[in-house]
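Student: Starting from these lines, generate the structure:
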Amino acid sequence: MGSKAASVLGRHLRSATATATAHRPDSPLAVKELTTTILNHVRLGRLPKAISILFSSATPLPFSIYAHLFRICASSKAIIETRKLESHLVTFNPDPPVFLLNRAIESYGRCNYVNDAEELFDEMPSRDGGSWNAMLTAYARNGRAEDALDLFAAMNGEGVSASEVTFANVLASCGNESDLALSRQVHSLIVKYGFSGNVILESSIVDVYGKCGAMIDARRMFDEIEYPNVVSWNVIVRRYLEMGEGNEAVKIFARLLKLNVKPMNYTVSNAILACSSFGGLREGVQIHGFCCKINMELDGVVSNTLIDMYAKCGDLESARTIFDLPFSKNVISYTSMVSACAISGRMSEARELFDEMPERTVISWNVMLTGYTRTSDWEKALEFLILMRRSTRNVDHVTLGLFLNICAAIPDMNLGKQVHGYAYRHGFCSNVFVGNALLDMYGKCGNLIGARNWFYTMSHSRDEVSWNVLLTSFARRGMSEQAMLVFSEMLGEARPSKFTFGTMLAACANIFALETGKQIHAFMIRHDYDIDIVMTGALVDMYSKCRNIAYATRVFNRTSHKDVILVNSMILGCLNNGMSGCVFDLLDALEEEGVRPDHNTFRGALRACVCDGRVELGAKLFESMSENYYLLPHLEDYECMIELYGENGLMDELEAFLKKLPFEPTTAMLIKVFDFSRKYKWLKLGEWAADRLNELNPSVPFLFQIVDGDIDV
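Tutor: The predicted model follows:
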């Protein structure tokens, strides 16, 4: 009996001991149970629940589990769970391993909470290369390139060896800062540390040189890559495209195809975009054929780019054919097709497509609205805006900018002020695009005080465009002196563009400010601005209107390439400065250059013929307009011919010319004919002109009489 009691008591004691052991927080069984529970929640997608269970537990987990959970928090961008996990780790592990703290820094960086990553990095009792790389990655991923470069300098100062990851992040930061000099130094270090031949780093070097605008260096580095991968090809094609060298991007893509490399869909898309940039329809069609060959035509990225390329190259039918392919229709392809129709001015078709879209984004609405503004259909644009406000709350800075453009074009300042109030309430006023649109609206609506006040309110957010808009607003209203004052202020804050100089030269011409115009010209030369054919025309116009035809001629003669607009400006300058004889030399130069004259050229030439009495040449030029250049003469050209014959007393020729008029003569023409008839006593023609004047305006009769063979009014 006693032994049986003892065995029962022993059994109970052993059971109690086992239970106590099992429920100790750090016992293997408790750790296993907690780990299983947490991982089951993670597998079911319940990460917050899993971390909450861990956070409320006093049981430390194996380091591998912490590492696994940090990776999941990072991929899910779960900042709260990352903080809980780090807190639990450091609470129940007084000296956590460095690799786990590195995983925590990585997770903070992926969650876009760099300050948390910085705090943990600074508090680490010891760091390894992975710690520095994790912090560098966090900076680079979150656009804090300057901090990343400073950290790299500190890393070098402490003698920590850089790895491939280090250099990849530093190169990305150099590219974001467009720091070419530092990029070259980092490139040298990569060579020094023996990482030459690493295709990932070499591709990154190509990328950073491209971002810094050094395409010669980028191309040289690309050509040095022994075995470029698909990423390498994508980088060089993309950088050529972004630098405006579409032809070169297409050539690189062709070289890729010759080497039988299968490109990524993004590389194909970039090559198609490159074709769009220079109107390369033939090259685009060839790339389209390649896409069909490798079954990439139905790829969403590629098909949308093909639609855009065909539309920009004027082949809307091919764009529609791709759009109508099976499985091609989605919100992006719909938006691309609507944009294509809008760009081509086919707004009815664009609207039909827009109305049948199964879903719309703010971009879809903006594309349609842009089409209405591009075609200046302001009434439909306003109706569409009302529909948009009723249908969606999705409004971005582009929408507001377009709305303000409509207010400026109508013009309707009260509506513009309402948009201004909406932008202020919803935090859009700090956006420079919206700010400039507001500035333009106030200027075009004639509220120059409002424009000036808003310009100063923009303060640090204003840019070069802001200055140009304000300058143009004053110049458009004939307030050239105020435009000059704004320009002088601008020089202390922003670098003027060629558009700025064009506005300022026009302002100088309006108030005959020759000295200021000369100073602007000198400023452009001193600062190595490209004085292209447009700027040359502005200079010629300014000097001509300021009565300095010698300077205008000098600027004109120094231009190697001359177009019809520039020649017309020079012709007008000669006429306004009493140098009509020079016009005929300009006509000869125009013919030598192979430039086709337009209506303005002939009008200037006919005016010169009137001034110099060159009747025969004038008649020849007039006939040449329609016979040789297929230009129908305008009303002003007929008036010039009447004046040419009349001023030189050739009344027979004048009478014959009037009989051939393809329309009824205007009042101004008839008055001129009457005056010439009276001057040269051409009675019959004078009577005819007077009778026609009376027919045109019977309520106010034109009274005349013939006295002693003269016409008297």
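
Student: make it CA atoms for all contacts and neighbour counts henceforth
Tutor: OK.

Student: Identify each of the strands in this protein and give its residue range.
Tutor: 705-707, 710-712 (DSSP state E).

Student: if you compare those strands, which one is most tucked away?
Tutor: Sort the strands of the chain by mean neighbour count, taking mean count of other C-alpha atoms under 10 Å, and strand 710-712 sits at the top with a mean of 16.

Student: neighbouring contacts of that one?
Tutor: Around strand 710-712, the neighbours that count as contacts under C-alpha atoms under 8 Å, 6 or more residues apart in numbering are 678, 681, 683, 686, 704-706.

Student: Greatest separation within the residues you listed: which pair is it?
Tutor: 681 and 704 (13.5 Å; C-alpha to C-alpha).

Student: who has more neighbours, the two?
Tutor: More neighbours surround residue 681 than the other of residue 681 and residue 704, with 16 against 13 (other C-alpha atoms under 10 Å).

Student: for the strands of the chain, which one sits closest to residue 573?
Tutor: strand 710-712 (38.2 Å).

Student: Can you give the distance of the closest one from its chain's centre?
Tutor: The chain centroid and the centroid of strand 710-712 are separated by 67 Å, computed with C-alpha atoms, centre = their mean, to the nearest Å.

Student: just how off-centre is stretch 173-182 within its chain?
Tutor: Worked out by C-alpha atoms, centre = their mean, stretch 173-182 lies 22 Å from the chain centre.

Student: now the end-to-end length of stretch 488-499.
Tutor: Taking C-alpha to C-alpha, to the nearest Å, stretch 488-499 runs 16 Å from one end to the other.

Student: now it: how far from the chain's centre is it?
Tutor: Distance of stretch 488-499 from the chain centroid (C-alpha atoms, centre = their mean) equals 20 Å.

Student: for it, which positions count as buried?
Tutor: Buried positions in stretch 488-499, judged by neighbour count with 16 or more other C-alpha atoms under 10 Å: 490, 496, 498.

Student: now the first one, nearest residue through space, not along the chain?
Tutor: The shortest distance from residue 490 to any residue that is not its chain neighbour, by C-alpha to C-alpha, 6 or more residues apart in numbering, is 6.7 Å, and that residue is residue 467.

Student: same check, this time on the second one
Tutor: Beyond its immediate neighbours in the sequence, the residue positioned closest to residue 496 (C-alpha to C-alpha, 6+ apart) is residue 464, lying 6.9 Å away.

Student: I'd like the structure of this one too, to check against the first:
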Amino acid sequence: MGTAAPQQYTYQWQCHSRFSATNHNNPSISKVRLPLPRSSKSNTLASNNTTIHPIPTPPVKPHRNRNNNNDDIRKRKYKKKKKNGCGSSCSTSDILRLMDGLRVPVAAAAAPADNGMYASLINDCSDSGAALDLQAHLTRKGRRNPPPPLHLLNRLLLRHVTNGRLDNAHHLFDEMPLKDFNSWATLIVAYAHNGDYPEALRLFLTMLYRQEYHVDMFEFPPWIMACVVDACACTMDMRLGEQLHGCCLKLGHGNHDMFVATSLINFYGRLRCHEAAHRASIGLSQPNALTWTAIMINNSRGERFFDLISDFKEIGRAGIKKNTCIISCVLRACARMHDDGFSGRQVHANAIKLGVESHSFVHCGLVDMYGRNGLLRDAKLVFQTVNDTTSTACWNAMLTSYLRNGLHIEALQFLYQMKADGLQPQEYLLDQVRIACASNGL
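Tutor: I've put the predicted structure just below:
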């Protein structure tokens, strides 16, 4: 131990001496400063009192496992694919091109009907472009391409309707070699739902009168009859509606199905045939809230106010929950009962219990009811609780209440308040305000 240390220090001193000699010969190198040691301890020669600094070594990178490196590469690739939107899934067009390349027959991929390949592709066609590609693939004509099954075409027809493309649905419907009731009903309901009632009626009559489609009328479900009756009500087709009423009675849908009964009541009520609507409502087995709403709207249109209030009591005894339409119809009847608002206050309390007093229809009905009965203080209190100040219906009802009770100055002030809030009253109310101001010299 005693002899080994001087040899080591001598070797370090020689290296230090050579480096110092080189620095004296080259002045540029002499300006370079060595890094300070990280440790506070230093090696000192006992004989010459010279400090020896250790030579710095570069940092060693930690060893990384090859498996972890591969995992990091996979994660980076996955993130890149996810960022570009090109994951492992492929589009419907890619699958169809693959099936064309493999020459997969339609019949092999079409069965079974619920979980076949084409059924899954139709369910995934959320846009119209993919649905059109699938339609072109299914309806392609050729020797090796037999006609696709009817259930697939009906599914694709429903997909076009769901995507809101009635033009594509009608084009597919015209190209279908066979059609059943589901094909016709899908297109009829789609046109009726989109407001094209004449086209819905035309398709329904075509389905009935063309014998090659093999559609039996006695197999019609009640909902298709209700849809067609509603279309007759919107087109004001009295003759066809009465014929459909007779068909519903023959099929047994008149008094037993509530959807058909509701459609018939709405049909006759819209055509101002209130007695026929009342006869259609007689004998119903278990009317629901929708049927009661149709009955009360018909009584309100026909100004059968006593029947309307009695129906309202019957709804309460039956335990059916009242909606905003029923409450507004009853308030219209209470406004014309001339009982100083007694029945209207009861309906108001009922609306508060049901939690529908904040609805705009109920608000307008309450303001009109209190105004017709001369209870302007209550009308003002109800008007001040209106949340939607941009709706002109309640404003017009309050202005009408002022004019009806002869408060022309208050009506004029209220009109200026409407103008300040940026609301425009109805023209006939402006005429009434002008006439009232001219007659009173205002």
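
Student: picking that back up, out of the strands of the first structure, flag the one nearest residue 175 of the first structure.
Tutor: Of all the strands of the first structure, strand 710-712 sits nearest to residue 175 of the first structure, with 83.6 Å by C-alpha to C-alpha.

Student: Give me the buried positions along stretch 437-448 of the first structure.
Tutor: For stretch 437-448 of the first structure, the neighbour count (16+ other C-alpha under 10 Å) marks 437-446, 448 as buried.

Student: Closest to residue 200 of the first structure out of those residues?
Tutor: residue 437 (42.8 Å).

Student: where's stretch 387-405 of the second structure relative to the chain centroid, distance-wise?
Tutor: The answer for stretch 387-405 of the second structure is 32 Å, by C-alpha atoms, centre = their mean.

Student: hmm, who's touching that stretch?
Tutor: Stretch 387-405 of the second structure is contacted by residues 358, 360, 363-364, 367-368, 371-372, 374, 376, 379-380, 383, 408, 410-411, 414-415, 418, 423-426, 429, 432-433 when judged by C-alpha under 8 Å, 6+ apart.

Student: Just the buried ones from these, in ChimeraX syntax?
Tutor: Per 16+ other C-alpha under 10 Å, the buried members of the contacts of stretch 387-405 of the second structure correspond to this ChimeraX selection:
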select :358,360,363,364,367,368,371,372,374,376,379,383,408,411,414,415,418,423,425,429,433
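
Student: what number of residues lie near the residue nearest to residue 490 of the first structure?
Tutor: As a burial measure, residue 467 of the first structure scores 24 neighbours (other C-alpha under 10 Å).

Student: what's the matching residue for it over in the second structure?
Tutor: Mapped onto the second structure by TM-score structural alignment, residue 467 of the first structure lines up with residue 184.

Student: swap in residue 203 of the first structure?
Tutor: With TM-score structural alignment as the criterion, residue 203 of the first structure has no equivalent in the second structure.

Student: so how far is residue 52 of the first structure from the residue lying closest to residue 203 of the first structure once chain neighbours are set aside?
Tutor: Nearest residue to residue 203 of the first structure in three dimensions, chain neighbours excluded: residue 232, at 5.0 Å (C-alpha to C-alpha, 6+ apart). Distance of residue 232 of the first structure to residue 52 of the first structure, computed by C-alpha to C-alpha: 44 Å.

Student: okay, those two: which has more neighbours?
Tutor: Neighbour count, other C-alpha under 10 Å: between residue 232 of the first structure and residue 52, residue 232 has more, with 22 against 14.

Student: Counterpart of that one over in the second structure?
Tutor: Using TM-score structural alignment as the criterion, residue 232 of the first structure has no counterpart in the second structure.

Student: Residue 232 of the first structure against residue 201, yeah?
Tutor: No: with contact defined as C-alpha atoms under 8 Å, residue 232 of the first structure and residue 201 do not form a contacting pair (9.9 Å).

Student: ranges for the helices of the stretch 251-400 of the second structure?
Tutor: Here the stretch 251-400 of the second structure has its helices, by DSSP state H, counting those that start in this stretch, at 258-270, 274-281, 289-301, 305-318, 324-334, 342-354, 360-372, 376-384, 392-404.

Student: nearest to residue 238 of the second structure, of those helices?
Tutor: Going by C-alpha to C-alpha, the one of the helices of the stretch 251-400 of the second structure nearest residue 238 of the second structure is helix 258-270, 8.5 Å.

Student: What is that closest one packed up against?
Tutor: If you count contacts as 3 or more C-alpha pairs under 8 Å, 6 or more residues apart in numbering; DSSP states H and E, helix 258-270 of the second structure packs onto helix 222-235, helix 238-251, helix 274-281, helix 289-301.

Student: again, only using 6 Å
Tutor: Packed against helix 258-270 of the second structure by the contact rule (3 or more C-alpha pairs under 6 Å, 6 or more residues apart in numbering; DSSP states H and E) you find helix 222-235, helix 274-281.

Student: post-alignment, it versus the first structure, mean distance?
Tutor: Compared with the first structure after the fit, helix 258-270 of the second structure shows a mean deviation of 2.0 Å (mean C-alpha distance after the TM-score superposition for the first structure).

Student: Which stretch of the first structure lines up against that helix?
Tutor: Under TM-score structural alignment, the match for helix 258-270 of the second structure is residues 533-545.

Student: Which positions in the matching stretch come out as buried?
Tutor: So, applying 16+ other C-alpha under 10 Å, buried residues of stretch 533-545 of the first structure: 533, 535-545.

Student: Return the closest of those residues with respect to residue 11 of the first structure.
Tutor: residue 535 (103.4 Å).

Student: now that closest one, nearest residue through space, not along the chain?
Tutor: Going by C-alpha to C-alpha, 6+ apart, residue 535 of the first structure has residue 502 as its nearest residue, at 6.5 Å.

Student: And the one you found, how close does it get to residue 527 of the first structure?
Tutor: Computed with C-alpha to C-alpha, the distance linking residue 502 of the first structure and residue 527 of the first structure is 16 Å.

Student: So for these two, which sits in the more crowded spot?
Tutor: Ranked by neighbour count (other C-alpha under 10 Å), residue 502 of the first structure and residue 527 place residue 502 first, with 18 against 8.
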